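# Coordinates only, no sequence provided:
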């Protein structure tokens, strides 16, 4: 056992302290970076912000196009009102989104996190305020270490003012999807909004301020479940941000005009720019890590360094593990095809159900006190309560009728007008001569038809089944 050959060499792999690594409090000073991937990330981020901010203000037929009215239990989406019975569509939409995310992750890794995740978009917006008021990464680090002074106070105050402004705008916009935007804005400006409206605006503003201003990568690495299960969807054909160790090692500084091969070095000059620009503070050269959000900042930084050195770009790139070891990358593989197939099926089911949403609805509730009664004229009478829904945002007039019985007398209004998005409870009775009934329990159907609709329109009427009871003869 004392033989030297039986011993295992132990290497010290403790990372060397570097000024750009996370500080003791976990704060990461992200260095600003430009390049094609960062331009793409910013463009997609601004597009997401534009859609989010404009959403509550888009009008459709004089009403807010997207309004998720939780209090009234109805969602208005571009002229269509979805009621609780239509929420199967929401479940299908979530399934489409889930399998879409699985498909995208299997194909391109964690690009959702790097380019479109709201946590990333808002974090980079907050970092932009840091850069504008406190300077570059090194200046921000020095400012934090410096004692409090007038210069430090005004810079910190300006940064946090910008953060608070963005947070309040975010909180207001989010709640405006649930409370009409104009009503909410006027209520907040005049202090006439309800307590809960103001509370939820401030609550989500506080969440934005904390998440994007302070927690940042803590949200991505410790609280977001996606970071934990994403590796289950990765394989050796997944495109991820990777470092070509075969080409880059052995790393080290060198004169720009010196051939690295003569010095026994690889293409990596160990400038650590890839670490300094990483919002997660990781070193991509250590291999794939779950903190990596595939934002491509290290790719842009490394490509610019390679260009200055006169080397070929792509030392860090979007690539696959198979490609790194000079094997063929298989894009069309069973797992990716499976995710795509299920996503298409769910999308088709969603589209099919969306096209079958009726602009009106009818629900029948029988009188629970008695199944039937006999009138003085010897007729059998059943009483019902009709719940009539106008799912559109405009008022409409409907004709009511019953099918399944002959010479039936309709007792109650047969024509009603209902305001947009409203529900009307209408008590009606049906009476019929018992000798015209074929059995003590007769199948019938109540029909609700829109008067001004085209008769050939499949959505001009809706029907629901019910029963008519009578005495056994």
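Thanks, I have it. All values derive from a computational prediction rather than experimental measurement.

# use CA for all of it now, contacts and neighbours both
OK.

# And stretch 163-175, what's buried?
Going by neighbour count (16 or more other Cα atoms under 10 Å), the buried part of stretch 163-175 is 163-164, 166-175.

# nope, stretch 341-354 is what I was after
For stretch 341-354, the neighbour count (16+ other Cα under 10 Å) marks 342-343, 346-347, 350 as buried.

# I'd assumed residue 425 was in contact with residue 413.
No. Counting by Cα atoms under 8 Å, residue 413 stays clear of residue 425, with 11.6 Å between them.

# take the one below as the second:
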């Protein structure tokens, strides 16, 4: 009898197979600790970046916080510099520098940023170090994960999660201290008087630090970071990347220590798998360059240790280029091809933009004046046949010294300021002053005439601004 039960469509089977390929279940990683030259470099960058991040808000400069992006006052304080909203040009230059630095360093040596200085990498290293100190090495952590719940497991997990939470909250607090004065935040801690936005950002930034570095880890680098996806267009065959020397390492397999692998028909790789165990993203570098590789070089340190124990030469896994592996280049040839026209062009543009940025900071004006005409009364005739125009001057003292500025007007014969001709401006402050300018009727032509306001610091004659505007005569 014919089976009348419905059968799945061929297209549905294909879709199910495709879904299995696209959505692989996560395999929890128990990353093995590693020592070596590149591990030392990573930890040096961890210390450097975190000393800067956690330490800068505590530094003082001119009786204020040395680095403060004060959103309420709309001023950015960076040591001796005070930046205003009008200085957004410098932010644009910084973004250009960051973009070209990304192009340059990626073209030269791949994901150096990801492997050594990216906050995700840095905080993952710190969180894994805490985990290792509390729960033990990778084998002990794996056994603890598989063990049933007990008092010891609960205590270890509580200590680990508690340490992660404290570090995350402190990280969120430090982040907010860059935008809200640290002294105010510390006072808020004592009486728990945080403003709603301060509390929100402390918890928000702290929570995501905990989530990304403690829970998601490699998932952020593999699936969320856009750099992992577009890095391939910035690589070429002469980019320094972490490579496995397949010609030297294959065929891989176990053997006795010190045995010449060629005598048993094998390569130098003993297939120990330690390079996979130390990888924070869990990839096998022996399968070739993969977008999940963050360039941390942990596998190089691990493989070099194994090679030392086997009395084999180091460098089975190393920094090299695809062309260097194929053509067996030496160090000089690799350097010559790394410094190719593409990288030299990126480097030259980056250097020029950096020079322009430094020059702009060095020659940056410390006094600015904005002149706004009073549009309610463009021009009118007053006593003695004088013509009056009213202006509003916005004087911006961009230094951290209180100053008195003298005001004068020029450009038309007999022009004068009616009233106070001096304005006092506090340190890193703005002062608005309304001025009545009088000009004899016969000193100009009907319509617009060019005049200028001269603003000069009393204690520093070199600090002067000559701001042009127009004076209107009635027709």
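Yep, that arrived. These figures come from a predicted structure and were not determined experimentally.

# TM-score for this pair?
Remark: TM-score between the superposed chains equals 0.92 [TM-score structural alignment, normalised by the length of structure 1]; 446 aligned residues with a Cα RMSD of 1.4 Å.

# what are the ranges of the strands in the stretch 101-250 of structure 2?
241-244 (DSSP state E, counting those that start in this stretch).

# need the helices for it, in chain order.
According to DSSP state H, counting those that start in this stretch, the stretch 101-250 of structure 2 carries its helices in the segments 112, 119-135, 138-146, 151-177, 182-191, 196-210, 218-219, 227-230, 246-249.

# out of these, which comes closest to residue 311 of structure 2?
Nearest of those to residue 311 of structure 2, taken as Cα to Cα: helix 246-249 at 14.4 Å.

# Give me the mean deviation of whichever helix or strand comes after the closest one from structure 1.
Next in sequence after helix 246-249 of structure 2, counting helices and strands by DSSP states H and E, comes helix 274-277. On superposition with structure 1, the mean distance recorded for helix 274-277 of structure 2 (mean Cα distance after the TM-score superposition for structure 1) is 0.3 Å.

# same question, stretch 96-107 of structure 2
On superposition with structure 1, the mean distance recorded for stretch 96-107 of structure 2 (mean Cα distance after the TM-score superposition for structure 1) is 0.9 Å.

# residue contacts, residue 436 of structure 1?
Residues near residue 436 of structure 1 by Cα atoms under 8 Å, 6 or more residues apart in numbering: residue 406.

# Go again with 7 Å.
Contact partners of residue 436 of structure 1, counting by Cα atoms under 7 Å, 6 or more residues apart in numbering, are absent.

# how about it, what's its match in structure 2?
Alignment note: residue 436 of structure 1 maps to residue 443 in structure 2; criterion TM-score structural alignment.

# any idea how far that match is from residue 415 of structure 2?
Using Cα to Cα, to the nearest Å, residue 443 of structure 2 is found at 8 Å from residue 415 of structure 2.

# same thing with residue 89 of structure 2?
Distance, residue 89 of structure 2 to residue 415 of structure 2, using Cα to Cα: 36 Å.

# the strands in the stretch 351-475 of structure 2, which residues?
Under the criterion DSSP E, counting those that start in this stretch, the stretch 351-475 of structure 2 contains strands at 367-373, 380-381, 386-397, 403-410, 416-418, 422-425, 429-440, 447-457, 460-473.

# Can you redo these as CSV, where the extra columns are mean neighbour count and distance to residue 121 of structure 2?
Output for those, formatted as CSV (neighbours: other Cα atoms under 10 Å; distance: least, Cα to Cα, whole Å):
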stretch, mean neighbour count, distance to residue 121 of structure 2
strand 367-373, 16, 43
strand 380-381, 15, 68
strand 386-397, 20, 42
strand 403-410, 18, 47
strand 416-418, 16, 62
strand 422-425, 17, 46
strand 429-440, 17, 40
strand 447-457, 17, 50
strand 460-473, 16, 47
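
# And for the aligned residue in structure 1 for residue 375 of structure 2, the neighbour number?
In structure 1, residue 375 of structure 2 lines up with residue 368, judged by TM-score structural alignment. By other Cα atoms under 10 Å, 9 other residues sit near residue 368 of structure 1.

# Identify the residue of structure 1 aligned to residue 467 of structure 2.
Counting by TM-score structural alignment, residue 467 of structure 2 corresponds to residue 464 in structure 1.

# which ones are touching its match?
362-363, 445-447.

# thinking again about what came up before, any idea how far the match of residue 436 of structure 1 lies from residue 412 of structure 2?
Going from residue 443 of structure 2 to residue 412 of structure 2 by Cα to Cα gives 6 Å.

# do the same with residue 116 of structure 2
Distance, residue 116 of structure 2 to residue 412 of structure 2, by Cα to Cα: 63 Å.

# Just want to know which of the two has more residues nearby.
Legend: neighbour count by other Cα under 10 Å for residue 116 of structure 2 and residue 412, higher for residue 116 (24 against 16).
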